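1. based on what follows, work out the 3D shape:
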Amino acid sequence: MVRLYLLLFVLIVAVTVETGAETEGKRKELSSLRKTVRDFSSIDTNYIEPQHYNFTVMGQTTATYEIYTLKSSTGQTVTLAPDVIMKVGPFFGWRWFFLGYTFDLRNISFGGKKQKRELDFSIYSSKIGIDLFYRRTGSDYKIRDVWMGDDVDVTRLEGVPFDGVSVGISGFDIYYIFNHRRFSYPAAFSQSTCQKRSCGSVIAGVGYTKNSLELDYTKLQKAVERNCEPNTVKIDSGLMFNSVDYYDVNVSCGYAYNWVFAKNWLFCASGAVAFAYKHSDGDMNEKKDFNFSFDNVNIDGIGRFGLVYNNTRWYAGASAIIRSYNYRKSRFSANNTFGSLNVYLGYNFGKKKRYKNK
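-> Prediction:
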């Protein structure tokens, strides 16, 4: 019996020691995870003032714009764009999480025109930025500019509504900020920090994008015949397609600079060039070739601009993001440029413990 008790005692001690070792191992893992998370927000406080508050509320007005240009191999060009759309809505934030919704009363659908669908979502830490975007156009495009030949009068065609096109784009960009301890993207675009001294940084990233284009070329031909002189002009065969999807994987590099021109004021300008490799599916009668070719490499671009006033409690400003995507094949080329302008006013509250006495 004594031996049995002794055996049980030894087992209990062994389990306790093993459990303690496992607990210590878990503590080390949690400590390593916390360190990694903190490292994502690591900053030099001589250049950047961290966020003092846990919560924020904000009102924002957003203007979105898009322009699509199609060009055939013979030079015929059609530029399409909807009217600028204005949206308004409230936002609420808690630390890294920021949720909100903007709505446009003009585009509430009651079974009439196809409604636009747009989603733009960005996450900015000191080191890494992530952009997600999803857009599907409505049916409210207008013909903004046309060239059908030197001897063709297209004056009456400009500004004509055209519902024969549908455009979609979705994808993501991930980029790394090299000088992340001294340069703050969040100060310019998410108002979660304040840039105290002017500073810039090289940025680099990768991304993926899918573009879809549907064109009713018979409607385009009829619009040309009704509004052009002479009315016998024919659109080029390069523009006679129903749909095409093209996909690209890109590598980008650029530079961003935060200019602190007065106390609590900041102006940010950022630009990046992306080298994108594209391939397509559709009814373009193009020869499909999935082997690498420099003919499938195009140059895209993205620009970001921001003007901010932020005294840590109140903040206000404007920001703009503009993207441009290019696609070229032997029969036709396309350029899709879209962007948004945000004007906002916000208030931070719920001071963090370490700032309560400041």
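
2. could you use CA atoms for every contact and neighbour count after this?
-> Will do.

3. can you tell me the centre-most residue of the protein?
-> Geometric centre of the chain, nearest residue: D131, 4.2 Å, by C-alpha atoms, centre = their mean.

4. doesn't that residue fall inside a strand?
-> Yes. Counting by DSSP: H, G, I helix; E, B strand; the rest coil, D131 is part of a strand.

5. which ones are touching it?
-> Contacts for D131 were tallied using C-alpha atoms under 8 Å, 6 or more residues apart in numbering; they are D120, F121, S122, I123, F172, D173, I174.

6. nearest spatial neighbour of it, skipping sequence neighbours?
-> S122 (4.5 Å; C-alpha to C-alpha, 6 or more residues apart in numbering).

7. the one you found: which element?
-> Counting by DSSP states H and E, the element that carries S122 is strand 117-124.

8. counting by contacts, list what that strand packs against.
-> strand 128-136 (3 or more C-alpha pairs under 8 Å, 6 or more residues apart in numbering; DSSP states H and E).

9. give me the buried entries from the contacts of D131.
-> Burial by neighbour count, 16 or more other C-alpha atoms under 10 Å: within the contacts of D131 this picks out I123, F172, D173, I174.

10. the second one sits in which helix or strand?
-> When elements are assigned from DSSP H and E, F172 belongs to strand 165-177.

11. mind listing what's buried in that strand?
-> Going by 16+ other C-alpha under 10 Å, strand 165-177 has these buried residues: 165-177.

12. here is a second sequence; please produce its structure as well for comparison:
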Amino acid sequence: MMRRIILIILLFATLPAMSADLAADSCGARRDSSAFAELPWYKQLLANNFNINDQRIHYPKFAKFCVDVYNWGDRTFNTYDTTYVVGTGKNWKVMLKSFNWMESYSMYFSADSYLRMHSNLHSDLGAYLCFMAVSVGYTGNLNALAAGTKSRRNTFNFNFCCALFSATINYAKTSGGTKITHFGDYDLHHLNYKFDDVAQKTLTGAIYYFFNHSKYSQSAAYSFSKYQLKSAGTWIAGLSFSHQNISMDFNSLPQDMTAHLPNLHQQYYFHYTDYDVLGGYAYNWVIRPKKWLVNVTAMPSLGYKHAYEGTTDGKKHMFSGNGRLMLSGVYNHRSLFAALQANVEGHFYFAKGYTFVNSIESLSLIVGARF
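-> Reported below is the predicted structural model:
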């Protein structure tokens, strides 16, 4: 009984102090709210870490229109089943990316008579700052920096991905820096012949739809803006195009070498554009939710090839066949993430007497943080 009386006395003794603290907190909150309301809208965004849907922000008309359009697009194109896919809760990302790629060329005359060559490995290093769907950054050519020479290549990449679909545009221009690794039955075990008489310009693009878009997220595997909580896959369908401009001159090769591929022309010129329908399948394998994720995406495509004047052994109207394979392994640890990604994009040219295949292969290592 005495203990209860003491507790009651102590409670009443502390009530005035508690009331004073609550009053002080309330006044402080009102002062903070008033100070926030007096800020310009862009400073309000900065103060709340760019939470664009904060109801306290007083947007001007155009900015409010942009936010409304974004929210409509997010609801329409970026809605998921939250038992399978959730957002990361962060709008910002900073990333460091090592991008390594090469071109390969093959010419098949028969099963045991063919030519293979590939470029030297191109290495780029880039740093990027991303806010929601917008990214800015800089990529440096490590090959040129190491050799102290002017670059003989140019690249451009654009990627956009939401829940419903993905779109890509890729451009590459290179010349020289190639090695022949197989030439008929010439020096079958140790061939690594330097060959600079190759030039290539490639422009490709694709847009494709994810049928199981409510449960599968491509962004979880390739742009790190979502978490895939349960394993899921999806069929894919879309459209693609490919513009190829490739020249090869074999006049510089010694005669004792060219004798091992008697069907080889002295010069080749491949200039064409493909218009394809693509299909395929993608799968996200969740090893551990919000930790480990592995993705495989395969997309073959078929369609129409338009060959331009001067193309070697080409007709104006031809059959087109191409394909792409993408792999990604992602590790997340709280706000940090790391990924290893591989990509192969191949293009086929079916001529009388041979098949020509050119491709671009890449391997990327990415580390970053969300905030």
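
13. hmm, back to that, matching residues in the second structure for the strand holding S122 of the first structure?
-> Counting by TM-score structural alignment, strand 117-124 of the first structure pairs with residues 154-161 of the second structure.

14. the matching stretch vs the first structure, average offset?
-> Compared with the first structure after the fit, stretch 154-161 of the second structure shows a mean deviation of 1.6 Å (mean C-alpha distance after the TM-score superposition for the first structure).

15. now what about that stretch, what contacts it?
-> By C-alpha under 8 Å, 6+ apart, stretch 154-161 of the second structure touches A133, S166, A167, T168, I169, N170, Y171, A172, K173, T174, Q218, S219.

16. could you list the residues in contact with stretch 259-269 of the second structure?
-> For stretch 259-269 of the second structure, using C-alpha under 8 Å, 6+ apart, the contacting residues are 109, 113-114, 183-186, 245-251, 258, 310-312.

17. can we see that at 10 Å?
-> The contact list for stretch 259-269 of the second structure (C-alpha atoms under 10 Å, 6 or more residues apart in numbering) reads 107, 109, 113-115, 183-187, 197-199, 245-253, 258, 309-314, 353-354.

18. got it, and stretch 307-318 of the second structure?
-> For stretch 307-318 of the second structure, the external contacting residues (C-alpha under 10 Å, 6+ apart) are 243-247, 265, 267-274, 303-306, 349-354.

19. one more pass at 8 Å, please.
-> With C-alpha under 8 Å, 6+ apart as the criterion, stretch 307-318 of the second structure contacts Y268, Y269, F270, H271, Y272, T273, Y304, K305, H306, A351, K352.

20. can you get me a residue count around Y247 of the first structure?
-> 19 (other C-alpha atoms under 10 Å).

21. element containing it?
-> strand 243-262.

22. and that strand, which residues are buried?
-> 243, 245-260.

23. also stretch 331-341 of the first structure?
-> R331, F332, S333, A334, N335, N336, T337, F338, G339, S340, L341.

24. make a markdown table out of those residues and add secondary structure.
-> What follows is these, written out as a markdown table (three-state DSSP):
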| residue | secondary structure |
| --- | --- |
| R331 | coil |
| F332 | strand |
| S333 | strand |
| A334 | strand |
| N335 | strand |
| N336 | strand |
| T337 | strand |
| F338 | strand |
| G339 | strand |
| S340 | strand |
| L341 | strand |
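
25. which of those lies closest to L266 of the first structure?
-> L341 (16.8 Å; C-alpha to C-alpha).
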